[in-house]
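# Return atomic coordinates for the entry below.
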Amino acid sequence: MARPLAAALLWRGLLTGGLVCAIGLLPWLSRTDPALTVLKARSAERDPTPETLRAIRDELGLDDGPPALLGRWLGGLLRGDAGRSWVSDTEVLPAAAQALGASLLLMAGAVVIALATVAAVCARTLWLGSRRRLGTRGPGGTGSAVLAALPEFLIASVLASVVGVQLGWLPALGWYGPQWLILPSLALGLPAGAVLGRMLDDLLPAAFAEPWALAAAARGIPPASTARQALRRCVPTLLPNVGLFVVGLTGGSVAVEQIFDIPGLGRLTLRAALAQDLPVLQTGTLALTALAAAAAVLARLGVRRLTGPALRDGALHSLHRPAPPAPRAVPFVYALLLAGVIGLGLPRDPLALDTTDKLQSPSVSHPFGTDALGRDVLARVAHGALDTLGAALAVSAAVLLTGVLLGLLPRLSAPLVDTVNAIPPVLAALLVTGIAGSGPWTPALAIGVVAWAPLATHVSSLLRQERATLHLAATRALGAGRWYLLRHELLPAVLPPVVRHALLRLPGIALGLAALGFLGLGSQPPCPEWGLLLAENQPYAERAPWAVLAPAAALALLGALAVTAAGGVRLPRHKPKRPPGSRPGSPAPSVTATPPPRTDTPLIAVSASPTKTP
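Sure thing, here's the model as predicted:
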């Protein structure tokens, strides 16, 4: 036990050290003079004369090289001194601690909103399942899919302008008390809760179909108790992803912190990265990495607390649902709508300017209106769909493959996931740009570096529970080898929910690619990518809301299409020939079947071994 723990700690330490060293090389990787970047951050109007740049190099010790700078910073950190900011010449540690406190408070508010959103998304499935009115698949509407597809900065902009400015119900700018926490918490918590709610809603129907739930219904146990046990059965699978969301809400909320003027750790780290302020950047990244490690440890403790004995004794039932759902027409409706928008806009010119027709409302000639330069919004949305969807699909496929492969090796990937998840996407893009250079595929590579982590965590979590199932123990006892178990049992159980998870993140990847392009790390205006359209038209949201709503609606439509189409993702398990006399639809007992539950056996809680009762 001590040896694996020591190996895991050593692996985490090496990864964290590698990340900090890579960040320490950022000014030199960017192929720009660090002294010039620091000078521009201190005073943009100051003339960068050779004497001034030489003075900055001598002041900061830049000529000593990255190893000496990193060694001095680490030495001071051991004494409780993180150095002084290269830009503001203030102590780094107090500023980082204050920013971390603001981010943690914002994270707590966002978690509360996210949990409330999860409860709203899963309420119908819990109600129907606890009363045995649920079929093989949860009802799961598309409203949560649309909400999950909306970008956080767009929700933040709408809340700030409408609720904060126009209606005046809540303060929109600043960080002075609990009232200033509500709007940014809503902007962060609603999309995160929608994603987690969809993932939980995907697991609940299988939990209600397990033998313990059937026995509970036969014995007349109250539906509320059955619903609580179903949640307890499914929540451990999602706890590792919840930890990732928590860290993402802390370090990845840069846009929301910028809009609401919140002095958080994400904004502090981003500004330090852009200004190449190494002491601040390294301290902020180290704080995010420590937070990621703490969240991972708490998630693992939660999983052991909820399902530890069952995982140890192999007392779980599989959450895999081999029966395919009935075909539905909803995905085809979304596909037709999206194809119709693209088909109507492709014949139009997305770059044609008409300064006399600026910010015009939707009309017959311009169904989606015009933007600030008089360009047709419908044409720009349609032409931007080709680049946005193509790149997003390619990155999503690569991320899915990487997440599955690394998720199959949890001892290797778990520390790597925690380290990668602590890197904000913008910081990852800056590192990738410094190493690979700027180009059209730089945003794709930057997003791919960090986007595989939630999928790998999901795969590892599902594998951990699937390996503890009764049918897998029976199959292994009958002589099945590792390759047979992986191919015919584990992958068919793991791949469908992970693919649905990947499709749920497709709109976010599309937005992230375009957003990084807008920051100068990829495609540039006038390229009509959807993220660029949102960013370009955001300043005119009050005067011309259609210019923002059109790309946002296209992004939401893409999310609804991806999620509803993912409902049919199933991989059938290998079923040997059924012996004569067996019931249709029952698995063959020679390989994968478990004995049918007796109605007179005690109800088994997921946290207890098979011989214990609650």
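
# alpha carbons only for contacts and neighbour counts from here, please
Fine.

# So residue 526 lies in a helix, does it not?
No. Checked against DSSP: H, G, I helix; E, B strand; the rest coil, residue 526 lies outside a helix; its state is coil.

# Give me the nearest residue to it, chain neighbours excluded.
For residue 526, ignoring the flanking residues on the chain, the nearest one in space by C-alpha to C-alpha, 6 or more residues apart in numbering is residue 351 at 7.2 Å.

# Where does that neighbour sit: helix, strand or coil?
coil.

# who's in contact with residue 125?
134, 138-140, 201, 204-205 (C-alpha atoms under 8 Å, 6 or more residues apart in numbering).

# Kindly apply the preceding question to residue 466 instead.
The contact partners of residue 466, taken as C-alpha under 8 Å, 6+ apart, are 316-319, 472, 490, 493.

# next up, for comparison:
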Amino acid sequence: MWQRVAGAGWRILLAVGLVCGVGLLPWLTRTDPAYTVLKARSAEREPTPEVLADIRRQLGIDGGPLHVLTGWLGGLVRGDAGRSWISGADVLPDVTRALGVSLLLMGVALLVAVLTAGLICARTLRLGARRRLGGRRGGGSLSAVLASLPEFLVASVLATVVGVQLGWLPALGWYGPQWTLLPALALGLPAGAVLGRLLDDLLPGAFGEPWALAAAARGLTGRSIARQALRRCVPALLPNFGLFVVGLTGGAVAVEQVFDIPGLGRTTLQAALAQDLPVLQSGTLALVLLAGLATGATRVAARLLTGPALRDGALSSLHRPAPPAGGLLPLLYGALLLAVVGFGLTRDPLALDTGQRLRAPSLDHPFGTDALGRDLLARVGHGALDTLALAAAISAAALLAGVLLGLVPRVSAPLVDTVNSVPPVLVALLVTAVAGSGAATPALAVGAVAWAPLAAHTSSLLRQERATLHITATKGLGAGPVHLLRHELLPAVVPPVLRHALLRLPGVALALASLGFLGLGAQPPSPEWGLLLAENQPYAERAPWAVLAPAAVLALLGALAVSAAGGLRRRPTRSSPRQTDAAGQRPVAEAEREPAGFGAR
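You can find the predicted model right below:
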């Protein structure tokens, strides 16, 4: 009971600290909030000292930041979030309306994500139900492409092709349910690809557990076994599913910008750019509360799905030694990526030739040219040095921080909830306010939130691994906590989290690209990939190669990450017990001799 109270108090303290930090944003930027508000209201009006003093008096900020914060918190107690500094309208109705829009979009996007994850796992489920699973995975290439496509690029292509050229669905605005389909596809496809890969990584272990083998030996249908295997694996993914819920609500800024959707992410971003403090604080508080509700719901659902086996230590480990997958694919994808980067580095990314504007791919320009006649292959190659190196460094740091913090869930869980409730765009603005703008701003912003999914995954897997039968038996033989952690828990937990980090490597690159797309990253003439996409998006209909070139390299990076992740598996040792026969399944007699574990009630 005391631990729950302490955890709730830690979450409340972090939430209050975050909201207060956001409330200090105008002063952290070392700019006068009155000047920013004046420019947002009327750019032509002269910012004389008298005018600025009058604005401070109108907004009630002449007493300083502490006065503003205490006044806003006091108003919340009375159900009053204040008035917008820009429009003068009540904040609470506007934020509530934006939250409703984002929740509707998030619901449809989650449906798309679940369907996408199901399609990616369909082959593994089918093979597992037929007892023919032998270390092969399904949906690798498809999931790599989907997970690697930037959300804003998918949104732009869908809006241009499906909405404008074909006219099948409305492309801009928000006037009814039919306006949700295109943005939901743009958000749900990449999210579903990541969830599908994580689930596809766990399913073979579930099909190899004693309960599944015994059920097959007793004649249960493959469909029933597959359904229970899904139930067995889903609890380990629910923490990350909760993170996706918040990410699809507050982190959908770029998609909301493309489709002109008045959602909470876009509202919060606009308020941050205009330093409209009441709207910014209220939007951030709504995201924090949503993160808390999503996290609590996923934890309750995980306990209900797992049942008493988690409490009684009756689970089997999903992470058994298995032959590594991948083969020559990682080498092929890696060689292709190196070839693109290598050829691009031999060219000048800044050479202008206005007579070669928007030229189609040719022998002289294999990727075509952009609107200024610059060679796209050169820009993609030189941009890879910054994008790939930065993404790899951030992913490595996030993996280390995620594993270390995941080992202490009582400390990391409230941090994960709070960090995930803040969109990377808002983090970028906070980093810019504290450290100033520059090339390091996107790296700091993405690195500040990239560890959270890995920490949630680590703590979830660790919780289930500690409830396994072999850990209970090892404890009974006198093993101490250090031995268990070093020889049992970490070898079982680190490989899947490492594969997860590799799967998120393209996502880190995409987050950097998204900040560049929104103008918060690198600035021209830098060839950073996000900036390339932003610069060439207006010409996507006339010169699609200008957008497809960096997008294709991102997809290639995703394919490399997925195939390399398949090779990071625990190899069976000679001392390991025999777990599978040549067909990829354990002998029936052995399965019948062992307890049913997860299936027992």
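
# any idea which of the contacts of residue 125 of the first structure is closest to residue 432 of the first structure?
Closest approach between these and residue 432 of the first structure, by C-alpha to C-alpha: residue 201, at 35.9 Å.

# Spit out the contact partners of the residue nearest to residue 526 of the first structure.
Counting by C-alpha under 8 Å, 6+ apart, the residues that residue 351 of the first structure touches are 375, 380, 526.

# Repeat the analysis, applying 10 Å as the threshold.
373-376, 379-380, 526-528 (C-alpha atoms under 10 Å, 6 or more residues apart in numbering).

# Then residue 352 of the first structure?
373-376, 379.

# Can I have the buried ones of those as a ChimeraX selection?
Here is the ChimeraX command that selects only those of the contacts of residue 352 of the first structure that count as buried (16 or more other C-alpha atoms under 10 Å):
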select :374,375,376,379
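
# Filter the contacts of residue 352 of the first structure down to just the ones in helices.
Among the contacts of residue 352 of the first structure, the residues falling in helices (DSSP state H) are residue 379.

# Scan the contacts of residue 466 of the first structure and report the most crowded one.
Highest neighbour count within those: residue 316, with 28 neighbours (other C-alpha atoms under 10 Å).

# Any idea how many residues pack against the closest residue to that one other than its chain neighbours?
Leaving aside its sequence neighbours, residue 316 of the first structure sits nearest to residue 469 (C-alpha to C-alpha, 6+ apart; 4.4 Å). Other residues near residue 469 of the first structure come to 20 when the count uses other C-alpha under 10 Å.

# I'd assumed residue 317 was in contact with residue 469 of the first structure.
Yes. Using C-alpha atoms under 10 Å, residue 469 of the first structure is in contact with residue 317, at 4.9 Å.

# so where is the longest helix along the second structure in the first structure?
Assignment by DSSP H gives helix 91-129 as the longest helix of the second structure. Aligning helix 91-129 of the second structure against the first structure (TM-score structural alignment) gives residues 92-130.

# Check which residues of the matching stretch are buried.
For stretch 92-130 of the first structure, a neighbour-count test (16+ other C-alpha under 10 Å) marks 92-93, 95-97, 99-100, 102-119, 121-130 as buried.

# Then stretch 153-161 of the first structure?
Buried residues in stretch 153-161 of the first structure (16+ other C-alpha under 10 Å): 153-160.

# Mind picking the one among these that's closest to residue 37 of the first structure?
When those are compared against residue 37 of the first structure (criterion: C-alpha to C-alpha), the nearest one is residue 153, at 27.4 Å.

# Compare the host helix or strand of that closest one with the second structure and give me the mean distance after superposition.
Per DSSP states H and E: residue 153 of the first structure is located in helix 152-158. Here helix 152-158 of the first structure, set against the second structure after superposition, deviates by a mean of 0.4 Å using mean C-alpha distance after the TM-score superposition for the first structure.

# contact partners of that helix?
Residues outside helix 152-158 of the first structure that contact it (C-alpha under 10 Å, 6+ apart): 147, 159-160, 162-165, 172, 183-192, 253-260, 508, 534-535, 538-539, 541-542, 545, 548-549, 552.

# State the next helix or strand along the chain beyond it.
helix 179-208.
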